[in-house]
Every structure is written in structure tokens, then in C-alpha cells.
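Engineer: This is the structure alone, sequence omitted:
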């Protein structure tokens, strides 16, 4: 009889422990706060399951021990995706685990306007918390990545396509550059037949488009500006365009001098070199790219700024000289 009672007590104890365990699991894996607000939570690259679990508990989002147990039980302990997440204590540990392993990261918007240099884009990305500017510029100069992504040249300068991007924080430099390259290549596919018909390579189109982008802020002028440069190249004339010179000047202070124009050591000085500069001087947008492969049919060889953002175009040097006197010297 005594043994029978002992067995019953033992069974009762086991049942109680099982019930208590089940209650703890349900409580520990359930939402931490039914009225809690959303919080930003970051999983750093290479973070361990234990450290992520501890951070979740510190943020009031999950019980560390229970979350770690759940992840291991589900076989997902090594599947956490790096990135920034928007989580809420109203979610269960199961829901949070699903988010962290599926990569439902928080996206951030950054707008890249036409005509920026890679250095300026790097600064914008860093301000948005989307890239380290130094690491980004190192990636811009990675010639191997350029080739692997189907681009031409030895730099991403010119291929950082102007667009509004939605990117996650914590992306690798290469992943960010791939986002830019994908946008460029999507637009390149649309104009590549026209470029091929014009006898222009991808690199030549991008270089010329970058010059067009920097020369005018008037969209309607782009095809005519492009025609001037194409006409000059066809005639064997130097491009003689100030923006290329400026690009090649270290720490340019905004004052373009005669010494700058006479500097033959500047590889981007199109007053001194024949043909195109060695690379793009900015990152052109879709309209500038299209203007190069679909330029206006013209005989213009010169242009000068009017002072209102637009330009006066000329076919002869004499006509151009008179336009310079009128618009820049006030004669």
C-alpha cells in the first residue's frame, strides 16, 4: 500500500512538473507586452544566437533562454539574418524568430540625384546609415567587381545610377553597389541597341553622358549638348569642356583658372588631350544617357552659357567668339 501511494505521488509530481514546464514555455514564448510599442532591433553581421537572444531580452522583446531554446529546437540557430528590424513586444518569440530568419529587415530610403560624383554619393549613403563612405569608395574602385557585374572600365563612377533606393542597413558594400549596377543595367538594356547602331561602347556612352549631365541643367538641351561633343569628336577636335578639367583637379576650390586649363598633367583636361577623358566625371541619369545615343541632328560645334542656365550654340568659331563676348564679357 505504501509503495502504491508513493507511486501515485510520483506520478502527480511528474504531472505537476510537466504542467509547470508547459506553462513556463507558453509564458516565456508568448508576447512580452500586449500594449508595447515597436522598437528598432539590429542583428549585426556574425552575431551569435546567444548574443541576439540576450539583446532581445534587454530590449524587452523576448525571454533570452526561451528564445534560444526555440531557435535551437527549430534548427534555426544559425539562420539569423543580419540587418535592422522593426519588432514589437506584442509579437511572440515564434513570430520574432520568423522575422529574424526570413530577413524582413527595415528599409531606408535614400535619393541620389543626377550628376553626383561617387564621393558625394558615398557621403549621402553614410548620412543615411547605409554605408561607410571609405569602404564604399574602396568598393567603387574594385575593378574585379566591375567585370563580374558586366560593366566596363575600372571604377563604378558613372554606373551609380541616380534613383530613389530603398535599402536595408547592414548590407555589404558589394550588395549596395549591385543595387546601383542593377538599375544602370536595366536602363542600359533599353538604349544598348541605339548605342550599338551609333558605334559607341557602354563606357563611351557613360563618359559622354556624364559630361552632358554636368554641362547643363536644362533637360531639353541635353540632346543638343550631346550633338556638339559628338560632332567635335567626329571632326577630330578636342572636347574643351570645363567640367572634365574640374574633375581632375585635386581639392578644387570653385575657381577655374588659366593654369588649370593649361595643365597637361591632368588626364581629364580635355583642353589638352584628344578624345574622351579616361573615365566618367559624374553619374548620369536616364535622360543624359539617352541623349548620347539619340542626339539632336545638328552641325553645332560650340556653346556658351547665357547666364540663365541655358546656352547659345554656334556652328563656327567666329560665331562662338561673338557669343562669348555677348554673354560672358558683356560686349
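Structural biologist: Sure, I can see it. Keep in mind it's a predicted model, so treat the numbers as computed, not measured. Numbers count the residues shown, from 1 in each chain.
Engineer: switch to C-alpha atoms for all contacts and neighbour counts from now on
Structural biologist: Noted.
Engineer: show me where the protein has helices.
Structural biologist: Applying DSSP state H to the chain gives helices spanning 2-29, 49-58, 64-73, 93-102, 118-127, 133-140, 143-148, 173-198, 202-215, 222-234, 242-247, 258-262, 286-293, 317-327.
Engineer: ok, second structure coming up, stack it against the first:
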């Protein structure tokens, strides 16, 4: 081994021993056992080493040599420098523990930075997914971030290299210049402490790089970082960002689904409402044509609805079925019906309750309406008017109708067809003006191109027969004929305007008949004078000729007269079949108001006539 190698070996060993002794001395000082340590250590030190340790306590040499003088001159300056360095870095703690603590803090800080960087990357990815425009900006500044990180790493490496080199130089000085130990054994720890500061400087450089990157970032990124820095930490950022976002997303999904469901329900309800509403309306209000429909006996409302829908009369058979159930229509009759798409469900149901014809007839061209209380002469004029059209005319003339109504052969044919109705029909030689007067039911009738006066009269007689069918037994048991019931009902129709007055008038007539009194009806005399049906004034009614020679003069003749004077309504017929039970024998009607005043005695009657007739005539 050469002298050079030996010198290097000795130098290295001595440096290690010096560092170990300094650490042990500092530890003993911190534990309060430095004095014992010094004594024990002195025993283990070689005499030559003790001599070296004691060199600083020797009085300064009085004789300076040219070789030692420069070194001695530097001692005060070195002592001052060492004291300043020790003051800046006090070593109150164990150097090893201090180093471990610094290393642990540096490692924890590095891990925190790595975690923050990972979270920043994850957040950047989330922002890129949520805002595509941020992705472009991130890519633009990616190269800048990499450059800054490279600069920081390079700076950190250079700092570590400088600190390590400085520590090695200081150790060499301790070997070559032991006089430096005069300051304090802890001085040798300074390079190590400074070396431990390198991670902090590297962190500072990285922080400056991140600040520079933040200044270069877009305003949107700076706002995002500002929002994140205000939170409690990485975990808090994640919980405040991601979880509410998930909840917000779920809430939006639920809200969208709810809105869709509400719209679907509302749309379905609106569509259903409009569909049902349309089904209740006429299929085509502008289509006035008629179609023949055959309703088979025993058909249910469902089957009838389907038949009407198939024939193009209504829109929906099911809606018709539920409509008739809701309105309690139960008396539908079989037969042939002429119905129009312009008819409402109510009109169709009413026609089905009235009954159809046994044979199919041609579809209707329009309608003929006969008001209640019309005389046969008035009816003959009315059949020429089409009720569906303004100023419309039918294919039936007044002359043809009057001729058919007085045709003996036709009347006999009708007697055969409607025996119960026409059983008590007055004979032509009884003084009756028209045999069929009062037997033609006031209603609305359809007519077609095939309708004749005879077929129309037959249809009217059929309607009266249908209305009286429920009452034939009651009429038979009352001891009166159908002709008498219709005759009284015709008088009631002209004397009263409401159901109560009708029943009271009918009761008064029966009371007078029971006592053998004449009915004293002005209306019958007006009929005999061919004035009934015209607008009657109070004077006309008060000045009737009570001495008129006519079987319809019910002042001069008892009973109900030869026959009805008009076509009574069903209400008047019911009033005669169920009259009011009173003691009234008289009544007077004010033709101007329609009000009827009743009296039990002749004196009361005369007073009413004076008040409501004579006095008004004087006005």
C-alpha cells in the first residue's frame, strides 16, 4: 500500500470518527449526561488524541513563525463564522432524529404533492369530460407544465449536488484543520442540515412553477382552482364536487322522468277527453242525409251502438253504450229507423225509444213539426213546411193532406190498423167537423221522397196509439171512451198553460159533468166558428156567441161534444186521466196572460169575470 492510499484511508476514518463523536456528544448534552460522557470518553482516547483535544486550551504562542502566522490570524474570523452559523442552526435536538424528522416531513410533503397532483389530474379529467373546451386548453398548456416540472427537478438535483459537495468540503476541513473544532462540535452537522433543506427549496421552485402555470391558465381554470382551494382539502374537494354532482345528475334524471310521465298522463287524459267529447257530438253536423238502420228485437245497447257505428250514424258504439246507461235509456224498441249523422246521441236515443217502423222506409228528406194544440186545418198547412230548412217546403200539399184526412176508405183502413185507438171514433153523421181531429199526435216527423199524405197521417196515428197504449186499460175502467178522453184533453189544452192548471181545469170539468152541468167552454164555440187557432183577443173570447147552433156549443149542449177540437199534448191527456179533486165548478181564463181563476160558486165566478174580463175590456 502506498503512502497516498494510507493517508486517504486515515483521513476517511478520522472523519467518520469525528462525526460519530459529535453526534454522541450532542446526544449526551441533550440528555444531561455530557459531563459523564466527557470523562468516559477521555479514558478511551489515545494520549496523542487527548493532547490534540487539549490544544485549544494552550495559551496562544508568543512566538510566531512565518509558517503558522497566517493560520493563527484566521482563527478569530473562523470562530466568528462558526458562532454565526451555530446561532442560525441551533442543534438542540439529536442530529439523527432531526435528520429523520426532516426526511419524514420531506417524504410526507412529497406524498402529499403526488396525491394532490393525482387528484388534480383526476379533476382535470372530470372537467374535460364535463367541459370539452377545457380539454383543448389543458392540452395547450401540457407542454408548459412538463417543462416547468423538468426545470424544478433539475433545480432540485443541482441543489442536492451543491449541498453534498459543500458537506464533503467541510468534512475535509475538519480533517486537515482540526483547529476548527475549537468553535463547537456541532458545527460539523451544518452541512447535513443544509443538505436536508434541499427538498424544501425544490418544493419552493415547484410552487413557483405552479404559480406561473396558474397565471397562464384560462379564466375558467383559475375560477375552478380558486373554488377548490377554498375547500378543506383534497378529500373535501372530492366529496363536494363529485357527490353533489352525482346527486344532481340523479335528480335531473328523476325530474326528467317525472316531467315525461306527467306529460304522458296529461296528453293521454287530454286525448281521451277530446275523444269522448267528440264521440258525444254528432258525427257530421253538416250531413243532413238519412240512413235506414234495422234494430233487431232483443238487441242490447252495446249491439245497437255497434250497428249505428257500422252504419255511419255515430262515431263510437262504446261511447253510445255508456251514454245510454248513464242517461238511463232502457226502452229501446226494434224496427227500422231513418237516422242521420247530424243527429246527436240524445236525438238518436229518443227516436229509438219512440219505436221504428215494421218495414223499411226511404231515408228522410227533412222534418215536419206539429205543435201541441193544433187543429187539423192548422196541421194541413204545417205539413208543407220543412222544419230543417229555412223557407223549406215538403213534397206534401195542404189539399192532399185534407183530402186524405177525410177519405172514408182510408179512415176505415186506419180503424183496422189501430182498433183500440179508433174504436170510439165519431161517425161522420154525428156533426163532427173532422173525424180524425184530435187523433193526430203533435210531434216531429221525418219525411222522404216516398212520403205521402196518407203515410204521414198513418205515422201520426201510430204515434198517438203508442202514447195511449199504457192507458188503454185505465180508460176502459173509467167508463169513458178514448174519444171522450181526447175531447176533454183538447179543451184542457186550450184553457190552461201548465200542469197544475190543467189538472184543476180537468177536475172542474168532471165536477160539472157529475152535476149534469154544461162545460161552458168558449174554445169549443171558437172552434165551431173556425176561429180557434188564430190569435184570440180578450174581446173575441168574451163575446163568443153562446147561442150558436152547433154540437160544439158546450154552453147549449152537455157532455164533451162530438169530438176533440185540437190535438192535445200528452200532459193534457194525463191531466184528464188524473184530475185534481176539488169543489170548483167554475173558472175563467185571462187569454192575455194565460192565468186561470177558479171559483166554487156562481157569485165568485161572476166576480172573477168582472175583474179579469169586463174591467179589462173597459181599459
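Structural biologist: Alright, I've got the coordinates. In this text the structure is predicted, and so the values were computed from the model without any measurement.
Engineer: I'd like the helices of the first structure as a markdown table, with mean neighbour count and distance to residue 162 of the first structure appended.
Structural biologist: A markdown table is the format used below for the helices of the first structure (neighbours: other C-alpha atoms under 10 Å; distance: least, C-alpha to C-alpha, whole Å):
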| stretch | mean neighbour count | distance to residue 162 of the first structure |
| --- | --- | --- |
| helix 2-29 | 12 | 45 |
| helix 49-58 | 18 | 36 |
| helix 64-73 | 19 | 41 |
| helix 93-102 | 18 | 29 |
| helix 118-127 | 18 | 10 |
| helix 133-140 | 18 | 15 |
| helix 143-148 | 15 | 18 |
| helix 173-198 | 16 | 8 |
| helix 202-215 | 24 | 11 |
| helix 222-234 | 22 | 16 |
| helix 242-247 | 21 | 19 |
| helix 258-262 | 13 | 29 |
| helix 286-293 | 24 | 8 |
| helix 317-327 | 15 | 32 |
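Engineer: Using CSV, please lay out those together with distance to residue 276 of the first structure.
Structural biologist: What follows is those, written out as CSV (distance: least, C-alpha to C-alpha, whole Å):
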stretch, distance to residue 276 of the first structure
helix 2-29, 64
helix 49-58, 53
helix 64-73, 58
helix 93-102, 47
helix 118-127, 19
helix 133-140, 21
helix 143-148, 20
helix 173-198, 16
helix 202-215, 7
helix 222-234, 8
helix 242-247, 10
helix 258-262, 16
helix 286-293, 13
helix 317-327, 21
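Engineer: looking at these, which is closest to residue 274 of the first structure?
Structural biologist: helix 222-234 (8.6 Å; C-alpha to C-alpha).
Engineer: mean per-residue distance, the closest one to the second structure?
Structural biologist: For helix 222-234 of the first structure, the mean deviation from the second structure after alignment is 1.0 Å (mean C-alpha distance after the TM-score superposition for the first structure).
Engineer: do you know which of the helices of the first structure lies nearest residue 309 of the first structure?
Structural biologist: Residue 309 of the first structure lies closest to helix 202-215 among the helices of the first structure, at 9.6 Å (C-alpha to C-alpha).
Engineer: Run the angle between that closest one and helix 222-234 for me.
Structural biologist: Orientation check (axes from the mean of the first three to the mean of the last three C-alpha atoms, to 10 degrees): helix 202-215 of the first structure against helix 222-234 gives 120 degrees.
Engineer: quick one: helix 202-215 of the first structure to helix 173-198, angle?
Structural biologist: With the same axes, to 10 degrees as the basis, helix 202-215 of the first structure and helix 173-198 are set at 100 degrees to each other.
Engineer: Quickly note the distance from the equivalent of residue 486 of the second structure over in the first structure to residue 18 of the first structure.
Structural biologist: Using TM-score structural alignment, the partner of residue 486 of the second structure in the first structure is residue 206. In this view, residue 206 of the first structure and residue 18 of the first structure are 69 Å apart by C-alpha to C-alpha, to the nearest Å.
Engineer: Likewise for residue 326 of the first structure?
Structural biologist: 94 Å.
Engineer: what are the ranges of the strands in the second structure?
Structural biologist: Applying DSSP state E to the second structure gives strands spanning 291-295, 335-339, 366-369, 385-386, 392-393, 444-447, 586-589, 596-599.
Engineer: contacts for the last one?
Structural biologist: Counting by C-alpha atoms under 8 Å, 6 or more residues apart in numbering, strand 596-599 of the second structure makes contact with 495, 496, 501, 584, 585, 586, 587, 588, 589, 590, 605, 608, all of which sit outside it.
Engineer: Out of these, flag the one nearest to residue 347 of the second structure.
Structural biologist: Closest to residue 347 of the second structure, out of all of the contacts of strand 596-599 of the second structure and judged by C-alpha to C-alpha, is residue 496, at 28.7 Å.
Engineer: and the closest one, what pairs with it in the first structure?
Structural biologist: Superposed on the first structure with TM-score structural alignment, residue 496 of the second structure falls opposite residue 216.
Engineer: check contacts around its match.
Structural biologist: Contact analysis of residue 216 of the first structure by C-alpha under 8 Å, 6+ apart lists 222, 225, 309, 310.
Engineer: for residue 245 of the first structure, same thing?
Structural biologist: By C-alpha under 8 Å, 6+ apart, the neighbours of residue 245 of the first structure are 260, 261, 266, 268, 269, 270.
Engineer: Put together TSV for those, with distance to residue 5 of the first structure on each row.
Structural biologist: Listed next are the contacts of residue 245 of the first structure as TSV, based on distance: C-alpha to C-alpha, whole Å:
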residue	distance to residue 5 of the first structure
260	102
261	104
266	98
268	96
269	100
270	101
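Engineer: out of the residues you listed, who's nearest residue 107 of the first structure?
Structural biologist: Using C-alpha to C-alpha, residue 268 is the member of the contacts of residue 245 of the first structure that lies nearest residue 107 of the first structure, at 38.0 Å.
Engineer: Distance of that closest one relative to residue 198 of the first structure?
Structural biologist: 24 Å.
Engineer: repeat for residue 43 of the first structure
Structural biologist: Remark: distance between residue 43 of the first structure and residue 198 of the first structure (C-alpha to C-alpha) = 49 Å.
Engineer: next one: residue 214 of the first structure
Structural biologist: Counting by C-alpha to C-alpha, the gap from residue 214 of the first structure to residue 198 of the first structure is 22 Å.
Engineer: swap in residue 309 of the first structure?
Structural biologist: Plainly put, residue 309 of the first structure is 29 Å away from residue 198 of the first structure if you go by C-alpha to C-alpha.
Engineer: Switch the strands of the second structure over to JSON lines; also include distance to residue 560 of the second structure.
Structural biologist: What follows is those, written out as JSON lines (distance: least, C-alpha to C-alpha, whole Å):
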{"stretch": "strand 291-295", "distance to residue 560 of the second structure": "41"}
{"stretch": "strand 335-339", "distance to residue 560 of the second structure": "37"}
{"stretch": "strand 366-369", "distance to residue 560 of the second structure": "28"}
{"stretch": "strand 385-386", "distance to residue 560 of the second structure": "32"}
{"stretch": "strand 392-393", "distance to residue 560 of the second structure": "37"}
{"stretch": "strand 444-447", "distance to residue 560 of the second structure": "28"}
{"stretch": "strand 586-589", "distance to residue 560 of the second structure": "16"}
{"stretch": "strand 596-599", "distance to residue 560 of the second structure": "20"}
